[in-house]
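Colleague: Would you be able to build a 3D model of this:
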Amino acid sequence: MDYQEFVGQVQHRLELPEFGQAVRATRATLTTLGERLEAGEASDLASPLPMEIDRFILEAESGQRFSYTEFLDRVSERANVDASDANYHAQQLVALLAEVVPPGNIEKARNQLPDDYEPLFEFVDEDAPSTAE
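Modeller: Coordinates of the predicted model:
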């Protein structure tokens, strides 16, 4: 999947009228996710993505510890949307990641996150059986 196709998928899933809004939602979510994950898991998620997208994860200051509420606050601020939209955007982005990256990479990232992050994987679980324990 190339950059245009990836962002186009985000734009379609989030029903955003402008491509730039989809880029902003992508950057906000993936940068924040990159901050929360350890560098190894961040790299595993980023590697199959187009280079214009993977940098959002790879250039984040990884290994930070913060709650899911803080995650949503950061996404909300970066994307300039309310917390409810930030949650939905993040869920859709993670669902798209789950379609693009190997399942084991999503599960490694998921297993690294505390239980309060489970809502992030809501749409991943709709499409495929969860292998999380």
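Colleague: When you work out contacts or count neighbours from here on, use the C-alpha atoms and nothing else.
Modeller: Noted.
Colleague: In contact with residue 24, which residues?
Modeller: Residues counted as contacts of residue 24 (CA atoms under 8 Å, 6 or more residues apart in numbering) are 78, 79.
Colleague: er, residue 28 actually
Modeller: 74, 75, 76, 78, 79.
Colleague: Return the set of buried residues in the helix or strand encompassing it.
Modeller: For residue 28, the host element (DSSP states H and E) is helix 19-36. By neighbour count on 16 or more other CA atoms under 10 Å, the buried set for helix 19-36 is 21-36.
Colleague: hang on, the earlier thing: let's have the contacts of residue 28 in a markdown table, adding neighbour count.
Modeller: What follows is these, written out as a markdown table (neighbours: other CA atoms under 10 Å):
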| residue | neighbour count |
| --- | --- |
| 74 | 19 |
| 75 | 29 |
| 76 | 22 |
| 78 | 17 |
| 79 | 21 |
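Colleague: Another sequence for comparison is provided below:
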Amino acid sequence: MQYDDFIGEVQHRAQLDSREAALSSSRATLTTLSERIQPGEAENLGAQLPEELGRFLEEVDEVERFAFDEFVDRVAEREEIGDDDAADAAFHAQVVVDVVEEAVTEGALEDLKEQLPDDEGYDELFEIAEHEESPA
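Modeller: Below is the predicted model:
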């Protein structure tokens, strides 16, 4: 997937006003993911994304353990959308991960899921993609 297509999909699916807002959501989500998953896994995932986006997964060398609520707080802070809009930040992160799913191999996505523990709420990140896959 090309950079323009990725950002366009995020903008459309998240119903954002601009490409800049879509880039901000993408940057916030990918940077926060890079803080939570192993550097090697982040680099593998980033290598399958457009270079302009993959670099956000390569900026962090230290992995931290934090729950999904903290993940959402960090995305909201990076997007500068405020604490009152945690639901928006969570939705934006879900949209970005949904577009990532289409841009990378199934193996890379499975590796990502394995890095994020189910018991800390991270399954919410994949809700859009899983909802689309389920039979109607």
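Colleague: Superposing both, give me the TM-score.
Modeller: The TM-score (TM-score structural alignment, normalised by the length of the first structure) is 0.91; 129 aligned residues with a CA RMSD of 1.2 Å.
Colleague: The helix holding residue 28 of the first structure vs the second structure, average offset?
Modeller: On superposition with the second structure, the mean distance recorded for helix 19-36 of the first structure (mean CA distance after the TM-score superposition for the first structure) is 0.6 Å.
Colleague: what residues are up against the residue nearest to residue 86 of the first structure when sequence neighbours are not counted?
Modeller: The shortest distance from residue 86 of the first structure to any non-neighbouring residue, by CA to CA, 6 or more residues apart in numbering, is to residue 76 (5.0 Å). Applying CA under 8 Å, 6+ apart to residue 76 of the first structure gives the contacts 28, 82, 83, 85, 86.
Colleague: what's the first-to-last distance across stretch 99-115 of the first structure?
Modeller: For stretch 99-115 of the first structure, the first-to-last residue distance is 22 Å (CA to CA, to the nearest Å).
Colleague: which residues sit against that stretch?
Modeller: So stretch 99-115 of the first structure is contacted by 1, 37, 41, 42, 44, 45, 48, 49, 97, 98, 131, 132 (CA under 8 Å, 6+ apart).
Colleague: list the buried ones in that stretch?
Modeller: Using 16+ other CA under 10 Å as the test for burial, stretch 99-115 of the first structure gives 100, 101, 105, 106, 107, 108, 109, 110, 113.
Colleague: which position in the second structure aligns with the first one?
Modeller: Using TM-score structural alignment to pair residues, one finds that residue 100 of the first structure aligns to residue 103 in the second structure.
Colleague: And its match, how close does it get to residue 58 of the second structure?
Modeller: Per CA to CA, residue 103 of the second structure is found 17 Å from residue 58 of the second structure.
Colleague: again, but for residue 71 of the second structure
Modeller: 17 Å.
Colleague: Looking at those two, which is more packed in?
Modeller: residue 71 (24 against 21; other CA atoms under 10 Å).
Colleague: Thank you kindly, that will do.
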